[in-house]
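Enquirer: the sequence and its predicted three-dimensional model are supplied below.
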Amino acid sequence: MSDSYLDAHPDENGFFGKFGGSFIPPMLEVPFAEITKAYNDIKNSPEFIEELKYVRKHFQGRPTPISFAKNLTEHCGGAKIYLKREDLNHTGAHKLNHCMAEVILAKHLGKKKVIAETGAGQHGVALATAAAYFGLECEIHMGEVDVEKEHPNVVRMKILGAKVVTVTDGLKTLKEAVDSAFGAYIQEYEEAIYCIGSVVGPHPFPMMVRDFQSVVGFEAKEQFKEHENKLPDSVVACVGGGSNAMGIFAGFIDDKEVGLVGVEPLGRGSKLGDHAASLTYGEEGVMHGFNSIMLKDKDGEPAPVYSIGSGIDYPSVGPEQAYLNETGRTTVGLCDDKEAVNAFYALSQLEGIIPALESAHAVAYAMKIAKTMDKDQTILVNLSGRGDKDIDFVVDNHPIPNAKF
């Protein structure tokens, strides 16, 4: 039996400890079992591995590099800050890592269409890209608030041939987009596959998306050794659902000397409805087909959430993130809107890299802890996406600083 954490988790029913599983309507049990079987059948097949390797190298542009943030490090005055540059992955974020693989899986199953939700639009753009590449139909559900806020990504999805469904229920953000996409999938599951955009949802999606994203962590581990001839002291990533975090954590999870930090959005503050910090303020509960830690209102329903980062304003968190936090393998950091915007401008003006607002949460937290660490210590940040989608929103609401940081 392997001693590897990844080989041992989840169990055969999709549980990470008490978190995870599959809580779905009876009509979906057969199609989800079909997806699980198909994934288990193809994940180790030479044909699938070679096709994915080819796509990653010759289409996505992998491996993405690690950059030493020299100016940001000097500005903070402590530990050395490195960036895993998923912003340089094709489509501008880590999401394509699992989207290309999910569409290969859909093709293997004989499906003609992919359906998904999106928050910031990066998953939607990535899935529309993958669908175009492999010749499948694509339907993306997106909350009305995010459609307006992330307009450039909406245009990209449409240019790529996707149908964008604007969701006007509830708070009109990510949770409602998931609800809508799941409802659409129930109507079309024989011809379509639901391509979940994070390490959330019923089994096998938390496992599948983690496995497909683990390329980030395994690349980063080897690349970091080339820079420092050792492993980083801390690996930092933002957490909404947690796909970019699990992707980079996967490469270091068996290296107990490496601290793993998931940074949650504190938004406007600790009041319920002003943040999306599920691990910090949530409790155990089932939502969207899986058991995890979630933010609840007084009636025990998913609470309203908020973050300046549209991709991380989700009232729950991936079950593996909940499990790793409960066992102490990961810790949780917090970053509010003001800190995220400050990091957005700092990285832009000090390093020439405009980060996604979601990724800026991780950058902000790294800047904060770097100042408390020794200069021979190191922090690796998963720069999960670029900020092209956010520039109009940020500049309109948070004026560009007059002077460099």
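Expert: Good, I have the coordinates.
Enquirer: okay, CA-based contacts and neighbour counts for the rest of this
Expert: Fine.
Enquirer: please name the residues that touch V317.
Expert: The contact partners of V317, by CA atoms under 8 Å, 6 or more residues apart in numbering, come to V200, V239, G240, G241, G242, S278, L279, S292, I293, M294.
Enquirer: can you tell me the closest non-neighbouring residue to the third one?
Expert: By that I understand G240. Nearest residue to G240 in three dimensions, chain neighbours excluded: I312, at 3.9 Å (CA to CA, 6 or more residues apart in numbering).
Enquirer: need the helices for the stretch 101-250 of the chain, in chain order.
Expert: 122-134, 144-149, 151-159, 174-188, 205-228, 243-249 (DSSP state H, counting those that start in this stretch).
Enquirer: could you say which of these is packed most deeply?
Expert: helix 243-249 (a mean of 30; mean count of other CA atoms under 10 Å).
Enquirer: now for that helix, which elements pack on it?
Expert: For helix 243-249, the packing partners by 3 or more CA pairs under 8 Å, 6 or more residues apart in numbering; DSSP states H and E come out as helix 205-228, strand 234-238, strand 378-383.
Enquirer: any chance of those in JSON lines with distance to M1 as columns?
Expert: Shown next, in JSON lines, are the helices and strands packed on helix 243-249 (distance: least, CA to CA, whole Å):
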{"stretch": "helix 205-228", "distance to M1": "19"}
{"stretch": "strand 234-238", "distance to M1": "28"}
{"stretch": "strand 378-383", "distance to M1": "31"}
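Enquirer: this is the comparison structure:
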Amino acid sequence: MNKPYLESYPDEKGFFGKFGGSFIPPQLVQPFEEIKKAYEEIKNSKQFIEDLKYVRKHYQGRPTPISFAKNLTKHCNGAKIYLKREDLNHTGAHKLNHCMAEVILAKHLGKKKVIAETGAGQHGVALATAAAYFGLECEIHMGEVDIKKEHPNVIRMKILGAKVVPATHGLKTLKEAVDSAFEAYLNDTKNSIYCIGSVVGPHPFPMMVRDFQSVIGFEAKEQFLEHENKLPDNVVACVGGGSNAMGIFAGFIENKEVELYGVEPLGKGQKIGEHSASLTYGEEGVMHGFNSIMLKDKNGEPAPVYSIGSGIDYPSVGPEHAFLKTEGRTKVGLCDDNEAVDAFYKLSQLEGIIPALESAHAVGFAMKLAKTLPNDKTILVSLSGRGDKDIDFVVENYPIPNSKF
């Protein structure tokens, strides 16, 4: 018998087909091998599983529910829209699912400090939270542009005891934060561990983060059956690096009748520098230690990218997303800034749920998709985070609508 998909990919070297792997400086080979070995040791251990179950149930607030968006469904006049409510996870996003697990791994390795990058600040807040809970130091690298844009999350990280380090080179956003965090980790691999915030980076992180996030998909599968007595026809999630998407896709990947949509940010347009739609407009390339599909400039370097959602403005994408798209298992959707803001306000005013701008991209695409489908079809959206962090930015730049409709 063939092994299940999640046991088959990636291979021993971290490849999903031709994507993935580990392309890192020699001084990082041993530390990353150490992380991989530790993960293989503890992932099936009774103690690790019990610790993770305990913290998820009694601290994070899992399982998160599925909500039927009845008013949004009525507004779209098409397929029924359901929301997997990761915004109700402690810290307000899905990121804590892998951060708690990564910090348990760090403690297993005897590390004293966790280092990470963050875009919208959700991963930074989640890691700072996990570090506080488990008693480790925490250092978060964040682009200077995003520090100004996501001020509430920066304050949260500092209150939680994390050191926030601005990335001041290049475009001063997520890519530069990753560069900065990698450099800091290189300087102290003995006492620290780099806790990557998505299904990106060198092996084993795309696999590890997917595995830790798969709780979303497995919960959602069981919960959706309770709602509809069948699986969803479509599953929709936003994709930057793609951790929330791989998390929810994991629960349905073996069910070929379920369409899986990864929604990319089209931003302001189709020109390089106006969007972050790597799967749509990119090509194969290596960046930040892994081979995937990435946006390149005329010199073959990572291209400048843009999105209103700071957590998804990244010039590449998780290698598993590249593989699944190439294999035809997933489809790619697009949502531009204006559609995302419209979804932000529509979900807020019709359902009483203020979504993160990143999650609003998934909602915006789901609204478009719903209108093309009959009302006996269903769409399950990964609502990856709440929008507290975005409200000041949105209302300053996009006036609150006078009417819900």
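Expert: Thanks, I have it. No experiment lies behind these values; they were computed from the predicted model shown.
Enquirer: any idea what the TM-score comes out to?
Expert: The TM-score (TM-score structural alignment, normalised by the length of structure 1) is 1.00; 405 aligned residues with a CA RMSD of 0.5 Å.
Enquirer: the longest strand seen in structure 2 vs structure 1, average distance?
Expert: As assigned by DSSP state E, the longest strand anywhere in structure 2 is strand 259-267. Superposed on structure 1, strand 259-267 of structure 2 shows a mean distance of 0.2 Å to its aligned residues (mean CA distance after the TM-score superposition for structure 1).
Enquirer: show me what that strand is packed against.
Expert: strand 234-238, helix 278-281, strand 330-336, helix 337-351, helix 357-371.
Enquirer: so which residues make contact with it?
Expert: Counting by CA under 8 Å, 6+ apart, 233-240, 245, 249, 274-280, 306-309, 312-313, 329-337, 361-362, 365 sit against strand 259-267 of structure 2.
Enquirer: nearest residue to A130 of structure 1 other than its sequence neighbours?
Expert: Excluding the flanking residues, the one nearest A130 of structure 1 by CA to CA, 6+ apart is M100, at 5.1 Å.
Enquirer: N191 of structure 2 now?
Expert: Nearest to N191 of structure 2 is K111, by CA to CA, 6+ apart, at 5.0 Å.
Enquirer: count of residues packed around the one you found?
Expert: 17 (other CA atoms under 10 Å).
Enquirer: can you say which of the helices and strands packed on helix 243-249 of structure 1 is nearest to Q349 of structure 1?
Expert: Closest of those to Q349 of structure 1 is strand 378-383, at 15.8 Å (criterion: CA to CA).
Enquirer: and the next element down the chain from the closest one?
Expert: Where DSSP states H and E defines the elements, the next helix or strand beyond strand 378-383 of structure 1 is helix 391-397.
Enquirer: can you tell me what sits against that following helix?
Expert: Residues outside helix 391-397 of structure 1 that contact it (CA under 8 Å, 6+ apart): K149, V341.
Enquirer: which part of structure 2 lines up with that helix?
Expert: Mapping helix 391-397 of structure 1 onto structure 2 (TM-score structural alignment) gives residues 391-397.
Enquirer: compared with structure 1, how much does the matching stretch deviate?
Expert: Its matched residues in structure 1 lie on average 0.1 Å from stretch 391-397 of structure 2 after superposition (mean CA distance after the TM-score superposition for structure 1).
Enquirer: okay, buried residues for that stretch please.
Expert: Across stretch 391-397 of structure 2, burial judged by 16 or more other CA atoms under 10 Å covers I391, V394.
Enquirer: about what we covered before: mind putting the helices of the stretch 101-250 of structure 1 into CSV with distance to V395 of structure 1?
Expert: Formatted as CSV, the helices of the stretch 101-250 of structure 1 follow (distance: least, CA to CA, whole Å):
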stretch, distance to V395 of structure 1
helix 122-134, 20
helix 144-149, 12
helix 151-159, 14
helix 174-188, 23
helix 205-228, 30
helix 243-249, 26
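Enquirer: not counting its own residues, what contacts the longest helix seen in structure 2?
Expert: The longest helix of structure 2 (DSSP state H) is helix 26-42. Applying CA under 8 Å, 6+ apart, the contact partners of helix 26-42 of structure 2 are F48, L105, H108, L109, L186, T189, H203, P204, M208.
Enquirer: right, I'll call it a day here.
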